[in-house]
Structure formats: structure tokens, C-alpha cells
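A.B. asks: here is my input, please return the structure:
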Amino acid sequence: MKNFVEELRWRGMVHDVMPGTEEQLNKEVTAGYIGFDPTADSLHIGHLVQIMTLVHFQRCGHKPVALVGGATGMVGDPSGKSAERNLLSEDVLRHNVDCVRKQLEKFLDFTGGASGAEMVNNYDWFKEFRFLDFIRDVGKHITVNYMMAKDSVKKRLEGENGLSFTEFTYQLVQGYDFLWLYDNKNCKIQMGGSDQWGNIVTGTELIRRKSDGNAFAMTTKLITKADGTKFGKSEGGNVWLDPAKTSPYKFYQYWLNVSDEDAKNFIRIFTLKERQEIEALIAEHDQAPQERKLQKALAQDITIRVHSEAEYTKAIQASNVLFGNSTTEDLQGLDEGMLLSLFEGVPQTSISRTDYDATATVTDLLSVATGSLVFPSKGEARKMIQAGGVSINKVKLTDPNQKASFDLLQNKYLIAQKGKKNYYLITVQ
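C.D. replies: Purely as a prediction, here's the structure:
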């Protein structure tokens, strides 16, 4: 068995470890869990630290338990929040739980055995738990003074919006999760982000008081970027693991564009590469940082594991379309979803197939027919075409009077390019 705590320590992930945790893990195969709150129908890269924690836990010979909080998602954790979030309906939460389960199955081995991963939903043990039973069997074991001392509670009490009773009880609900898993799954360690420490130790305290048991806790560092901006966010918001929310191309580009300093940190946290390989990659990167070998290795590893090797290849192909010496064949090789994702946000317009067929020249197409999308006048279009600065579907135009007849991408699209970086999407309907 590999030393799990040491593995996370050299990767720069460890924040707090309860005394005795490392000894327990080195002594025997141990079940440990992390909770995932199903407030959306997809996880995002902010969850990847905890996913990778469970992956390393399993690779070190232990049994990972992924708790999907169908019940706690109805309450809302105040940790790290400045205001109470909207509570979700049971149907929405059930759908979200199913989606999260499918994503976690990409990372963890659920095939069984001593270290086979298991997934649980705390709704299963809370749905029949009556309120009076809960306050009698759980609430009496944890004092209000103990709960009030938690940082997550104190910060919210001092804030403008205060703290609802619903959120205040969250640590008891999460603490009972740990107790239930301890009693029913022999789960002896809970892990999570450093903002979860208070909730986790409430669970260990509940186990000590109610079951006379000995449980453990470990938290990971909250990831920040070198420039101080929030990790996991892009201009469009969260970077999701669901390809319908964040395309594999955009996912790949996020990692490809991280800073050198962040890449050296992220490649330890988000890949399974061993220490020697990572140190060699960093040394190689430092010799020629302009080649961005570290970012490329990071983006390749994580895109393949989250999506697939085929989607990674498509992301490379799409990147070459925008930034490399691509051809018409490269554009034609993109499926419609990738094509639209690639050119999302560029100026767009539509033209009827009848008008397209009736358009005489490329000069007319790029000015009048498309409503001055690319050029405001025929004169400007003609001048830049003659200068060799315009292409359609990666074919450079040289004659302003050339017939406006091109093989449509996916039988409906044209990509016009003006200069090196200005793209335009024309839909022929």
C-alpha cells in the first residue's frame, strides 16, 4: 500500500490532517468518503481536487466512497457562502444526482473488491428520518456552543444576511452522514476542502459521543490561481465537466492557457503523473517556456480523462483551425457541434439558400448579401481581397470577381476570415 497522505503532500494538496489519520491509513485498507453537493446537473473543475483526492485514495489501496448529497442538497452548506442559496426541488435534485453519478464513474473503479469505489446518496437514510427523532438522537449530542464556534457559522452571523436555521443545522446533517457511514459502511475518514473542516470534525465528534468510535479527518487546500483570480472560472463562468456545458475544445483551451506558475502547480494536482516525470517536464518547460510543453501535457492528460482521447484529438484539430496552418479539409473534419463551439461568439449572420445561389461574386457575398457582416462596402471588400487578406473556408481569395460558390461545411456553413484573427460565421439556410 502506498502512503496516501505522503502522496497528496508532495503534490501540494494537504491542508489539515487529524492526528492518527496517517497511522490508520498505513495500518489497513480503510474506507473514506467525500461529499458532492448536487446543486447542478454537472460537476465543474472546482470539484476536480476532491475527485482526484478519491482517485489517489483508491490508487493507494483504500476504498473510496462518493457521497452524493440528495438530502443535504435540499438544505445548503453555509461554508464559504455569503448568502443562502435557492433550495432545489426533489425532482431536480434526483436528476442532478444521476448526472453527477455518471461523471464520477469516469474517474473511480466501481467494479468491487476491497478497494472498489462505492456511491451513496444521503437521501436514502434521511428520507424516513423524522424531525423529532433527529433532534433527539443527533441534536442532543452536539451543543449549540460547539456549533457556534465554527468559522463558517461565525462569518455568516457577522455578515449582512445572517444565517437561517436551515443552514445552521447543516453541520449536524453532515455530521450524521459520517456517523451513518461509520456505523453502516465502516467508513473511518472523511475528506474535503479546507472550508469543510468544521463540518467534518463535527462528524468525528458525533461518532465519538454516540458510537464511542474513533474517526479521522483530512482536508485539501483550496486552489487559487497565481494572479489571484478564482480557479475554475473562465469568461463564460464555470468550466464544466459536461461537454454540453463546456465543449471539449474550450475545456482543453482552459488548461492550455494557464500561466507557467499555475501549470507547475496544476500538473501535480490534476494528473496522475509520477513525481519524477513531473519534475522532468518542469525542467524541460523551463528550458523553453515559449513552447508551453507543461501546459500541453496538462491539457492533454486532463482532457483525455474527463472526455476521451477522441475528443482530445478533435480539440487539437479545432485549435489548429484557429491558430495553425489549417486547410479546408481540417474545417470539414469538424462535426457541427465542434464547429459551432469553435466559432461561438464570432460575428454571425444567416442568408437564404436562394439568395446565396443568386449572389454573383465573393465581393457581393462578403458585403451586400450578408448585410455588411464582413465588409461595410464592396470597395473595401475588393481592396482587401486583392491584397490577399481574405479567405473563405480556409481558401485564400485572390479575385474579387470570383464566383461565390463554395462547398458548405456541414451543408450549411461558411467561415469567412479577414486578416489573421477575425472570423465570421455565415449560415446558409
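A.B. asks: from here on, contacts and neighbour counts on C-alpha atoms
C.D. replies: Will do.
A.B. asks: tell me where the stretch 101-250 of the chain has strands.
C.D. replies: All strands of the stretch 101-250 of the chain, identified by DSSP state E, counting those that start in this stretch, fall at 118-121, 187-193, 216-220, 233-234, 237-238.
A.B. asks: another one to check against the first:
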Amino acid sequence: MTDAARLDHVRRIADQFINFFNTGLDYAQSRNPLIEKSETGSRQLKNNYDWWKDMGMLEFLANYGRFIRVNQMLARDSIKNRLDSEQGIGFNEFTYQVLQAYDFYYLNQHFGVDVQVGGNDQYGNIVAGIDFISRLVRQDSTKEQSCYGLTVPLLTTASGVKFGKSAGNAIFIDPELTPSYQIYQFMYRTEDEDVQRFLYKFSMLPLSVIDRVVETHNSNKKDRFGQRVLAMEMCDLIHGDGEGYDNNVVSKTLYSKDSDTEFNSEDILRAFKKQNMVTPLTRKQLGESTVPQLLYLLSNGSHSKSEFRRKIQGNAVYLGRKKDDKIESVDTIIEPERLIDGKLLLLRAGKEYYIAELVD
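C.D. replies: Take a look at the predicted model:
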């Protein structure tokens, strides 16, 4: 990795942490007005490059090498499993637990960090840090070792499917990697058996409210009420209050059968614009374009006009939010009066939607 790429990653990670904590605090306060900012403590973000950049290998081995036990490193499951695999393990991965152990020691000595939190897969590295600190502190009889590790299980669904990069279903808090609408859709697909458990884990709704949500959900699971609330809460937690509502507008506009009167064009346009799903369209373009030409324009040429003509001939193109306004002719030109509130164009071609705002 180049220095430029590394620095860019550091900046992005820092921005994500800062945004997540600020947004999370606002979210928590919106769900529980008794929480005050003055009661939430402080936080610091540290980059281990600051203490490693001046540390030479010979210096590290001379000062700390004798406190590291190779037999213990080899005995840890994370190392044993890699050693027994066909790929084996590189020296960089093997020594990673040493680097993480020293990070814990440095944070403990300079910033009073006593607890390290990580997933279950980090158990060996966390224990290595505690052991490392214990061995070093024992050299100074005036100090006492008081460090701890807290591990949390990897998240799984009721059917046993793991969440994460290796499972191919990870979601990221960076909107450039996972737009908030994708988070909404991801949580909306949650299995019924997981709704209550995930609401407890990922929302800060009062328990009594969660119980009522689950009760309503269980009374008619086809409505997916629980999944909708879960998806909205997750979006608000990660991206800020109101993000869940806007994504609910997008979802209901595109997929609900009874959304014609629920949202006005302003709600819909605001929600879709947040997801960069709206294309500006002039009255001239609307008045001079047949539906295949219009779809070609709105798709940025990703599909051909002939493909859209075939979809129309196959009864697969609709105007608006329901299937009762079918485009029946390839020569159809849509009049402004047929748009939602006279300015919102919503076209469905097969399984894809195209949204445009009429501008002067």
C-alpha cells in the first residue's frame, strides 16, 4: 500500500468514527431525552503510527522481545488454524498480535486504557496484550496490572448465517461503500425470527416500544412492520435522524401497492435526491421524447432504445407507482399532466425504476 493510500484510509476511518459517534449521540438523545451531552463522557482517536514511526526493530527486540513467548503465540487458535491450512501464514500476519499487544500496552501506559473490546476472533490478540502488559508491569513493583478484554460474538441470523466481509454480506457505515438506502433494504430483508433480537441490539428504542412493535409485527407478519421499523432505526443510528423516514419513502414509493396517497411529490423528491436517484428533465425533453427515448435518457444509455421498446411490447413498462397505468405504445409521449403533482416522473421498466423531476 502506498503512503498516499494509507493516509487516505486513515482519514476516512477517522471521519467515519467521528461521524458515527456524533450521529449516535444525537440518535440516542432523540430516543431518550434524559440523556444529556454533558453526561456522555469524552472520546479520543489515536493512530498507532504516532508511537511506531520512531521505533526501530532492534530497539523493540532489545526492550520488549524477552516479554513475548513464541510458544504461546503458536498455541493460539488464530495462528494454529492458519499454520494447518494449505496457505500457511505470513510473517506479517504472525507478528500482528505482537503489534496489537504493544498498542494495548502503550495506550494503557500513556492514556490509561484498561479495557480492549473486540469480536470473538480477536480473543487471542487481546489476551496477548493483557499478558504482555502483565509481564512488563511485573518489572516495576510499584505498579499493578489491571487490564481486561471484552469480546462479543459475531452477529448471525436465526438460520446461522454470519454477517461480515468473508460472508459477502457486510454493510459499512461509510455511505460511499454502503448507501443508506442499501442499509434500509438489507435490514428490511431481516427474517421474522430476528426482528426482536436486532431491535434490542441496534436500536435505542425503549423496551416497551420494542415490545409493542414486535406485537404488531407478529399480528400480521406479511406487512413486515417490524422489519420496516428496524430498517428505519438502523438508518437513523448510522446516518442521522430522518434518514430512515426518507428511505421508507423510497421503499414504499417503489414497492408498496398502496402508496399513492401516502407521500406527496416533495417528500418523494427529497428522499430520492438523497440517494442520487433523480434526473432533472426539461419540459422540452419530456414533450419531444417517446417513452423508449425517455428511458434511454434516464438510464444514461445503460440500456438501448430497442430494449425499452421490447419491454413496452412485452407489457413491462408502467407510469407511476402502480401497475394500472401501463405504457402500451412505443410511440407514447407522456404529457406533464400525467406526472405526480405535475412534476415527478416515475417510470418502471421491468424491475428497474427511473425517476425524474420536471424543471423549467
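A.B. asks: before we move on, the earlier item: got CSV for the strands of the stretch 101-250 of the first structure, with mean neighbour count and distance to Val55 of the first structure too?
C.D. replies: Below are the strands of the stretch 101-250 of the first structure laid out as CSV (neighbours: other CA atoms under 10 Å; distance: least, CA to CA, whole Å):
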stretch, mean neighbour count, distance to Val55 of the first structure
strand 118-121, 18, 12
strand 187-193, 24, 12
strand 216-220, 23, 14
strand 233-234, 14, 23
strand 237-238, 12, 22
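A.B. asks: next, format the ones you listed as a markdown table and append distance to Gln290 of the first structure.
C.D. replies: As requested, those are arranged in a markdown table below (distance: least, CA to CA, whole Å):
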| stretch | distance to Gln290 of the first structure |
| --- | --- |
| strand 118-121 | 43 |
| strand 187-193 | 34 |
| strand 216-220 | 31 |
| strand 233-234 | 22 |
| strand 237-238 | 27 |
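A.B. asks: ok, the aligned residue in the first structure for Asp121 of the second structure to Val68 of the first structure distance?
C.D. replies: Counting by TM-score structural alignment, Asp121 of the second structure corresponds to Asp195 in the first structure. From Asp195 of the first structure over to Val68 of the first structure the distance is 18 Å, taken as CA to CA, to the nearest Å.
A.B. asks: the two: which has the busier surroundings?
C.D. replies: Val68 (23 against 17; other CA atoms under 10 Å).
A.B. asks: mind listing what the more buried one touches?
C.D. replies: 35-38, 97, 100-101, 119-122 (CA atoms under 8 Å, 6 or more residues apart in numbering).
A.B. asks: list the buried residues in stretch 132-148 of the first structure.
C.D. replies: 138-139, 141-142, 147 (16 or more other CA atoms under 10 Å).
A.B. asks: what lies in contact with it?
C.D. replies: 153-154, 171-172, 176, 206, 209-210.
A.B. asks: looking at the residues you listed, which one is closest to Thr111 of the first structure?
C.D. replies: Tyr176 (27.4 Å; CA to CA).
A.B. asks: which residue in the second structure aligns with the closest one?
C.D. replies: Checking TM-score structural alignment: Tyr176 of the first structure goes with Tyr102.
A.B. asks: again, but for Met119 of the first structure
C.D. replies: Checking TM-score structural alignment: Met119 of the first structure goes with Leu45.
A.B. asks: now Gln100 of the second structure: how far from Leu107 of the second structure?
C.D. replies: Taken as CA to CA, the span from Gln100 of the second structure to Leu107 of the second structure is 11 Å.
A.B. asks: can you tell me the SS state at Asp355 of the second structure?
C.D. replies: Not Asp; residue 355 of the second structure is Ile. Under DSSP: H, G, I helix; E, B strand; the rest coil, Ile355 of the second structure falls in the strand class.
A.B. asks: what's near enough to touch the closest residue to it other than its chain neighbours?
C.D. replies: Among residues not flanking Ile355 of the second structure along the chain, Leu346 sits closest, at 4.7 Å (CA to CA, 6 or more residues apart in numbering). Going by CA under 8 Å, 6+ apart, Leu346 of the second structure touches 319-321, 339-340, 353-356.
A.B. asks: quick check: Leu346 of the second structure is in a strand.
C.D. replies: Yes - looking at Leu346 of the second structure with three-state DSSP, it is inside a strand.
A.B. asks: all the helices of the stretch 51-200 of the second structure, in order from the start?
C.D. replies: Taking DSSP state H, counting those that start in this stretch as the criterion, the stretch 51-200 of the second structure contains helices spanning 57-64, 70-75, 77-84, 91-94, 96-111, 123-137, 180-188, 195-202.
A.B. asks: so can I have JSON lines of the ones you listed showing distance to Tyr255 of the second structure?
C.D. replies: Formatted as JSON lines, the helices of the stretch 51-200 of the second structure follow (distance: least, CA to CA, whole Å):
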{"stretch": "helix 57-64", "distance to Tyr255 of the second structure": "59"}
{"stretch": "helix 70-75", "distance to Tyr255 of the second structure": "53"}
{"stretch": "helix 77-84", "distance to Tyr255 of the second structure": "45"}
{"stretch": "helix 91-94", "distance to Tyr255 of the second structure": "46"}
{"stretch": "helix 96-111", "distance to Tyr255 of the second structure": "47"}
{"stretch": "helix 123-137", "distance to Tyr255 of the second structure": "43"}
{"stretch": "helix 180-188", "distance to Tyr255 of the second structure": "11"}
{"stretch": "helix 195-202", "distance to Tyr255 of the second structure": "21"}
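A.B. asks: so which of those gets nearest Asn264 of the second structure?
C.D. replies: Closest of these to Asn264 of the second structure is helix 180-188, at 19.3 Å (criterion: CA to CA).
A.B. asks: for the closest one, grab the matching residue range in the first structure.
C.D. replies: Helix 180-188 of the second structure covers residues 248-256 of the first structure once aligned (TM-score structural alignment).
A.B. asks: give me the mean deviation of the matching stretch from the second structure.
C.D. replies: Superposed on the second structure, stretch 248-256 of the first structure shows a mean distance of 1.3 Å to its aligned residues (mean CA distance after the TM-score superposition for the first structure).
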